[in-house]
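1. sequence plus predicted model, see below.
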Amino acid sequence: MTSIIGAGAFGSALAVALSSAETVTLWARRLPEGREMPRLPGVILPDSIILTDDLDAALSDTVILALPAQALGGFLDQHGAALDGRTLINTAKGIDLSSGKSPTTLIAAHCPNARIATLTGPSFAADIARGLPTALTLACADSDVEALQHALSRPALRLYRTDDLRGAELGGALKNVVAIAAGVAIGAGFGDSARAALITRGFAEMTRLAVDLGARAETLAGLSGLGDLVLTATSEQSRNFRYGKALGAAQEFDGSITVEGAKTAQAVSRIAAERHIPMPIADAVAALAQGRASVAETVLELLRRPLKEE
């Protein structure tokens, strides 16, 4: 049996997909009144999903942590001891702003005896819940990750494996920053050519920082990096893209919607500065998210950068 901690859109969607072949326990902090999850309107949880708010009852040997990146550390502070010693699969795509740590680094610090993996890649919760074909990356340093790959794969949910845990999780985190920048370009009326330039140069930034932090460049060129970037920087389903679009158009954005890239941009900008790695797009997104610069000022700053070889 697989346990999923977090009944948001992605956790609920994974529960629906995995429950086609096994019983799945889904832990929610607050139980809904029925079997329809608030974050997945129109999707009814099948009977093979056990929905509970009792964490002790929810835990099994394999636990998927479907929690936002900025909430993961606090959850581990409270429940890390209960999770230790299990197979823990992170799905958060971000970098903790307060500590500057990646999700798996946080998990390892709280659960030193756990087997840690990351499930990431181009996917929208609604697509997974509807059974639409989706391919993801399962990253784990454990040599026996193939068994986990087969256990979690489904006919419409195809998992590719890698041992580059750092590369997979950084790809998922950094692409959100670029997706915000792409949204700003569209929201401000700069057009698709500007968006294409930001995606391309943003991917270069992603790879530059990830490699410096120990990732492999080919991992960033796969599903967890480039694949996820293409999806989130071009679709209205992407929360990060819609947030950037609202910034570019000077419109209000629903504060109840989790936008991982806003905090991650701030963390990335700080980390890049400490390591003397130029990240102008991440810096621009961080400034916009914090209200330290206007869109016009940010664009002008980017355009003033020295011309150089690609």
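-> Structure's in. What do you need?
2. from now on I want contacts and neighbour counts done on CA atoms only, so please keep to that.
-> Noted.
3. ranges for the strands of the stretch 101-250 of the chain?
-> Assigned by DSSP state E, counting those that start in this stretch, the stretch 101-250 of the chain shows strands spanning 115-120, 134-140, 157-162.
4. who are the packing partners of the second one?
-> Just to be clear, that refers to strand 134-140. Packing partners of strand 134-140 (3 or more C-alpha pairs under 8 Å, 6 or more residues apart in numbering; DSSP states H and E): strand 115-120, strand 157-162, helix 165-187.
5. dropping in the other structure now:
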Amino acid sequence: MKVAVLGAGSWGTAIASVVAENGHKTTLWARRREQADEMNQEHRNHRYLQRAILPDTLCATHNLCEAVEGAELIVVAVPSKSVAHVAEDLSACLSSSIPVVAHAVKGFDPDSKMRVSEVLAVRAHIPEEQIAVITGPSHAEEVIAHLPATIVVASKRRLIAETVQDVLMNQYLRVYTNPDVVGAELGGSLKNIIALAVGVADGLGAGDNAKAALMTRGLAEIVRLGLTFGASPLTFAGLSGVGDLIVTCTSIHSRNFRTGRMLGQGKALPEALASIGMAVEGVNSTRIAVELAKKAAVEMPIAQTLHRVLFEQMPLDEAVEALMGRARSHEIEEVAKENLTAEWES
């Protein structure tokens, strides 16, 4: 199969490497000519994956239309803030034959606040049933090093999901499928918020108990918001939910965790972001999730408190007090009340 991967950051490069190693004719689109030349001539992507050697069969280009010409599968792997622009450019390159389009973006469009599949449908005119989502616990640094990993591909159509599954799956990357596009996208986007919060706790030296609590209660917030958009609660118990949440909240490869840790250590947000030097999706996702939660009347205390830290200069000690001092509540959420026993209700 001819495959085009759009976005030569760490994850886009790792995906393109996997696909090329699996024997598919693969073209990786980079925004900058110098980056494409480096990958073609040196088979390296020093900025994003310094230690990795790319497959000789992987071809890079800075020309978007050249990259997608004749492609049967297009994978979009750019930062969320760039999706709308890339989608419009992609639309101008596509012929009447629409290929399968997958995306591996864990964030929201900052202007429209739409999920990425919605942006692709609106801006690139891709039918929603032709779109798949690639998500799950998958740090590029480990995937490109052939360390064992599992991810999930979600699509409304089983054939589309299984097509992408077949292209990606090999002996070190196991790929599952899921019909819940909304849940897969929300899980991948919202977990970055919780990873920021866990990073802050780590930077403050709050301890493992606090980090475990943030992950657990953070998952409850993700589920609450996800259900209002029609997502399945089972999706959040899977790879795109708890799986991605765990790895993003605990790994040194996680930009969101590292950013949060720097905040906890006293660095300002601009300084922390500059130190990372790559997209930190959780910052924008925090802003959007709080807006979505307000409209849906969903309680997300961790996200809301983090929003005040990031955008309203709330002191970290006050943030901890605000979360720990909340009114008492039950662990069983409203969405699960029907499972309570009659004795408990009485």
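-> Nice, thanks for sending it over. From a predicted model like this one, the values you see are computed outputs, not experimental measurements.
6. TM between them?
-> Taking TM-score structural alignment, normalised by the length of the first structure as the basis, the two superposed chains have a TM-score of 0.96; 310 aligned residues with a C-alpha RMSD of 1.4 Å.
7. of all the strands of the stretch 101-250 of the first structure, which lies closest to Q290 of the first structure?
-> strand 115-120 (26.9 Å; C-alpha to C-alpha).
8. and the closest one, how far from the chain's centre?
-> When distances are taken as C-alpha atoms, centre = their mean, to the nearest Å, strand 115-120 of the first structure is centred 12 Å away from the chain's centroid.
9. burial check on V152 of the second structure, number of neighbours?
-> Neighbours of V152 of the second structure under the rule other C-alpha atoms under 10 Å: 22.
10. same check on G205 of the second structure?
-> 14.
11. show me what it lines up with in the first structure.
-> The equivalent of G205 of the second structure in the first structure is G189 (alignment by TM-score structural alignment).
12. ditto for G230 of the second structure
-> So G230 of the second structure corresponds to G214, using TM-score structural alignment.
13. where along the first structure do the helices fall?
-> Applying DSSP state H to the first structure gives helices spanning 9-18, 55-58, 69-83, 103-110, 125-129, 145-152, 165-187, 192-212, 217-220, 228-232, 239-248, 260-274, 280-289, 295-303.
14. among those, which is nearest A28 of the first structure?
-> Counting by C-alpha to C-alpha, A28 of the first structure lies closest to helix 55-58 out of the helices of the first structure; the figure is 8.6 Å.
15. nearest to the spatial middle of the first structure, which residue is it?
-> K93 (2.2 Å; C-alpha atoms, centre = their mean).
16. any idea what it aligns with in the second structure?
-> Using TM-score structural alignment, K93 of the first structure sits opposite K106 in the second structure.
17. just give the nearest non-adjacent residue to its match, would you?
-> Closest residue to K106 of the second structure apart from its sequence neighbours, by C-alpha to C-alpha, 6 or more residues apart in numbering: S189 at 4.5 Å.
18. that neighbour against A104, yeah?
-> No - applying C-alpha atoms under 8 Å as the test, S189 of the second structure and A104 come out as separate, 10.7 Å apart.
19. between these two, which has more neighbouring residues?
-> A count of neighbours by other C-alpha under 10 Å puts S189 above the other of S189 of the second structure and A104, at 30 against 26.
20. under the alignment, what does that one map to in the first structure?
-> Per TM-score structural alignment, S189 of the second structure is aligned with A173.
21. hmm, back to that, what is the burial count for the match of G230 of the second structure?
-> 12.
22. state the distance from A21 of the first structure to A293 of the first structure.
-> 50 Å (C-alpha to C-alpha, to the nearest Å).
23. please apply the same query to A125 of the first structure.
-> Relative to A293 of the first structure, and taking C-alpha to C-alpha, A125 of the first structure is found at 33 Å.
24. then S269 of the first structure?
-> Separation of S269 of the first structure from A293 of the first structure (C-alpha to C-alpha) stands at 15 Å.
25. neighbour-wise, which of those two wins?
-> Between S269 of the first structure and A293, counted using other C-alpha under 10 Å, S269 has the larger neighbour count: 21 against 15.
26. which residue lines up with that one in the second structure?
-> S269 of the first structure maps onto V290 in the second structure, by TM-score structural alignment.
27. again with I116 of the first structure
-> Superposed on the second structure with TM-score structural alignment, I116 of the first structure falls opposite I131.
28. that match against R158, yeah?
-> No - using C-alpha under 8 Å, I131 of the second structure is not in contact with R158, being 11.0 Å away.
29. higher neighbour count, these two?
-> Taking other C-alpha under 10 Å, I131 of the second structure and R158 do not tie; I131 has more neighbours (25 against 15).
30. could you measure from that one over to S138 of the second structure?
-> 20 Å.
31. still on that earlier bit, for G282 of the second structure, see how far away the match of S269 of the first structure is.
-> In terms of C-alpha to C-alpha, V290 of the second structure sits 12 Å off from G282 of the second structure.
32. got the contact list for stretch 142-162 of the first structure?
-> Outside stretch 142-162 of the first structure, the residues that touch it by C-alpha atoms under 8 Å, 6 or more residues apart in numbering are 17-18, 115, 128, 131-141, 163.
33. rewinding a little: now the match of S269 of the first structure: closest residue in space, sequence neighbours ignored.
-> Q304 (5.9 Å).
34. and the alignment partner in the first structure of the one you found, how many neighbours does it have?
-> In the first structure, Q304 of the second structure lines up with D283, judged by TM-score structural alignment. As a burial measure, D283 of the first structure scores 21 neighbours (other C-alpha under 10 Å).
35. D283 of the first structure contacts S269, doesn't it?
-> Yes - judged on C-alpha under 8 Å, D283 of the first structure makes contact with S269 at a distance of 5.3 Å.
36. contacts only, for the residue nearest to the centre of the first structure.
-> Per C-alpha under 8 Å, 6+ apart, neighbours of K93 of the first structure: 68-69, 103, 120, 169-170, 172-173, 176, 260.
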